[in-house]
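1. Sharing a sequence plus its predicted fold:
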Amino acid sequence: MSFDIMEENKKHTVAGLFSGCGGLDLGFIQAGFEVVWANDFFKEAVDTYKQNIGNHIVLGDITKIPSSEIPNDFDILLGGFPCQGFSIANIKRSMKDERNFLYKEMLRIIKDKQPKYFVAENVKGLLSMQKGKVIEMIISDFQEIGYDVDYKLMKASEYGVPQHRERVVIIGNRLGLNNPFPKKTHGSEKGLQPFVTTKEAVGFLADVRIRDKKFDLNGTTILNHKARTNVHDEFWGRKHKVNQHDICDYLKEWRTKSGWSTKRVDEHFGYAHTAGHWFRKDNNSGSIPNPSDWWELKKLLGFDDKYDKQVTELELKPITFEQSLRINNWDAPSDTITATGPEIHPNKERRMSVRECAIIQTFPMDFEFVGSLGNMYKQIGNAVPVLMAKRIAEGIKKELDNQQYNDQQRNRRVREQVLK
């Protein structure tokens, strides 16, 4: 076999940080890449990865793994760096949260290994944290080590994933190539395919009894169709009845007195638009501040004690279906599959099963999760949807294939000139 043919058949290689159970890595594998090394410190996720993808994943804390123990000469570094500190679901998010700086481990590996491309993924809240300063800092850090960088907020449902999951994707390269983001294929706009609904994706399991062991269903082996059955639970809710319209009028009056604008309040709290809903009651889109935000708002606006008790006194209350049934959009893409716990199934008899959550995250049917039930849910909720990862990978592969072809043509011309 000639050298040229060998080069043309060579797969592009990938290394992964914070790989979890492997959603991002698997998407790249499906697009034709070879993963040569991966890492995570969540043992059960690593066990799942090994069982389904390969033994090249290393269990350990990346902050304690020197670059010398990581292979050289891979083409792409992937990294869904931990997002708890950045998440808009974390009201205590702060630049002081050490998890926010784990992306610097990714920066270290990129600087030391010089991959052609890198792909990083994080939650939507990253864009608004510290009024946009966090994303600016991250982009600047990657640019300083010689990479052209672009980022985009991607919605998984627009690429065929049956889930309205939004994630920030950052792509960088050092070759002067494009940082390709996939074009939308699904949506309500003309020329696009319709969104894939939750029912289309997992409806076939709706009336199938959950069980711990695998089983056959119409010729298909069903794995991990197990689920929590606690459809009633408790949560901390307000002890007293509160009228949002009354609170809205009250807060607007005190905001006017104080001279604070809604935008300034948002900036103070580090929110994108949340605070604006405290001063809005049209279309039932308003909201009431949670207790910690209420006390902080009181410091800013200086309002009296009229509603303090009603807003801030909490008690344990039973969860009703309407409050916890996040997948009530059976005929639309699912809401985001989270790591903290599965939503109640529309049949209201159980939670979504591990397999149903995995399907919504576009894991293959033969992908088997290991660990406790809670850990399985966590692995799936933390993962990048496999299909979205594949779409990202396909664009990068095209760029690298073109670059490789151009290099081969140039080398061939040089050899021909030498032979003359």
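-> Arrived safely.

2. CA only for contacts and neighbour counts going forward, please
-> OK.

3. ok now the helix or strand hosting G16, how far from the chain's centre?
-> Assigned by DSSP states H and E, G16 belongs to strand 13-17. Taking C-alpha atoms, centre = their mean, to the nearest Å, one finds strand 13-17 lying 18 Å from the centre of the chain it belongs to.

4. ok, second structure coming up, stack it against the first:
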Amino acid sequence: MAVLDLFCGAGGLSAGFDQAGYDVVGGVDHEDAFAETFEHNHDAQFVEADLSKVTGEAILAELGYDPGDLDGVIGGPPCQGFSLAGAKTNPADERNFLVTNFVKSVYEIDPDWFVMENVPRITTMEDGQVLEYLLDQFAEIGYDTEWTVLNAADYGVPQSRRRAFFVGHKTGEAFEFPEAAFRESRDQQTLFADRRPPRTVQNAFGDLPSLAPGEEKTTYTADPEGEYQTEMRADGTELTNHRAPNHGETVTGRIEKTAPGEKIPYDSWSQKRRLEFGEPAPTLLAGPRPTYHFAHPTDDRGLSVRERARLQSFPDDYLFVGPIAKQRQMTGNAVPPLLGRAVAEAIAEQTVPA
């Protein structure tokens, strides 16, 4: 099935659909900084476009398709600043372009089905009225839509990351989201005995070489241990994106005094913490600067981009290109490929396309 990724970023959702056997024909984003990373990792064209100013027909024409040609549209439009009042009374309000223009683009591209990913808050904004509005909008353009909130940890990602997913289709048959296969934490051993143990930070990057602040290494020094590390290294021969942030003594001193699993002592930056090997990581953040959010469990430093990518389930042959701040943004904002793959496989199994 041929799909187009809107608001593609680095291509995490595309990677999941690739792994599930789909044909990702293109990625669209308004930031050209994502182009090299997307095109390096996908046999697909990157289209730099602002979907508030460019029609879906124009995007299709650039890729060599007509409306109705593609099986699916996927994407994760940010919802920062979305206002239901603005969406209804002032569609030109820039805060509303990102979400409402996903709806508009789906209508213009006319696929058999779509997948929209977003933060869970979109389902509760304005006491649920935003959710009702979006479902009504999708219904008006011809799609029955199911939604739920999924945790990436349930699908083998070594990170607790909750995201809302909307799947719309024209078949009139209800869509069933994939069942969880892993526990979210070790504390759930009794409650979810039928699920596999959670994948942890140790599973994520315990095989990657130790780094000092500012140090980079390009070769593996240990064999992969376990299923997850073996999968991440399956097609990679050279270690890439494994450079530690270049901290000063003040920062390394703060990290050194912090036990694994604890918050790092800052007056602000309350989300900075030192990871522990025995549990999945908390939700990875993007951040506007080349700083760090999580510290390594044993090295007194922040994470490398490769370690961040491992927490998101990007395989090691997935190369991130560009300034370090952009690489952190790309890894922090991405849909974990394994989560995307689980949704993609559920669509394929249920033959959602009309």
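-> Noted; the coordinates are in hand. Remember, predicted model here, so these are calculated numbers, not experimental data.

5. TM-score for the pair, please.
-> Once superposed, chain against chain, the TM-score is 0.78 (TM-score structural alignment, normalised by the length of the second structure); 303 aligned residues with a C-alpha RMSD of 2.6 Å.

6. Could you tell me where the strand holding G16 of the first structure falls in the second structure?
-> With TM-score structural alignment applied, strand 13-17 of the first structure matches the range 2-6 in the second structure.

7. Identify all contacting residues around that stretch.
-> Contacts with stretch 2-6 of the second structure, where a contact means C-alpha atoms under 8 Å, 6 or more residues apart in numbering, come from 11, 13-14, 22-29, 70-77, 102.

8. Same question for stretch 325-344 of the first structure.
-> For stretch 325-344 of the first structure, using C-alpha under 8 Å, 6+ apart, the contacting residues are 157, 161-166, 195-199, 231, 321, 324, 345-346, 350-353, 357, 360-361, 374, 377-382.

9. if we can go back for a sec, among the contacts of stretch 2-6 of the second structure, which are located in strands?
-> Of the contacts of stretch 2-6 of the second structure, the ones assigned to strands by DSSP state E are D23, V24, V25, G26, G27, V28, D29, G72, V73, I74, G75.

10. Show me what the second one aligns to in the first structure.
-> Going back to what we said before, that points to V24 of the second structure. Taking TM-score structural alignment for the superposition, V24 of the second structure sits opposite V35 in the first structure.

11. quick one: the residue nearest to its match when sequence neighbours are not counted and K113 of the first structure, what's the gap?
-> Nearest non-adjacent residue to V35 of the first structure, counting by C-alpha to C-alpha, 6 or more residues apart in numbering: V14, 4.5 Å away. According to C-alpha to C-alpha, to the nearest Å, V14 of the first structure stands 12 Å off from K113 of the first structure.

12. higher neighbour count, the two?
-> V14 (23 against 19; other C-alpha atoms under 10 Å).

13. Distance check, the more buried one against G395 of the first structure.
-> On the measure of C-alpha to C-alpha, V14 of the first structure and G395 of the first structure end up 15 Å apart.

14. residue boundaries of the strands in the stretch 301-420 of the first structure?
-> Using DSSP state E, counting those that start in this stretch, the strands of the stretch 301-420 of the first structure run over 314-318.

15. Which residue ranges of it form helices?
-> Using DSSP state H, counting those that start in this stretch, the helices of the stretch 301-420 of the first structure run over 308-312, 321-324, 354-360, 373-382, 386-419.

16. Indicate which one of those helices is closest to K299 of the first structure.
-> helix 308-312 (12.6 Å; C-alpha to C-alpha).

17. Next, the buried residues of the closest one.
-> The neighbour-count check on helix 308-312 of the first structure (16 or more other C-alpha atoms under 10 Å) flags Q310, V311, T312 as buried.

18. before we move on, the earlier item: would you point out the most distant pair within the ones in strands among the contacts of stretch 2-6 of the second structure?
-> The span of those, defined through C-alpha to C-alpha, is set by D23 and D29 at 18.3 Å.

19. Roughly how far does the match of V24 of the second structure sit from I53 of the first structure?
-> As defined by C-alpha to C-alpha, V35 of the first structure lies at a distance of 9 Å from I53 of the first structure.

20. So between the two, which is more surrounded?
-> Ranked by neighbour count (other C-alpha under 10 Å), V35 of the first structure and I53 place V35 first, with 25 against 18.
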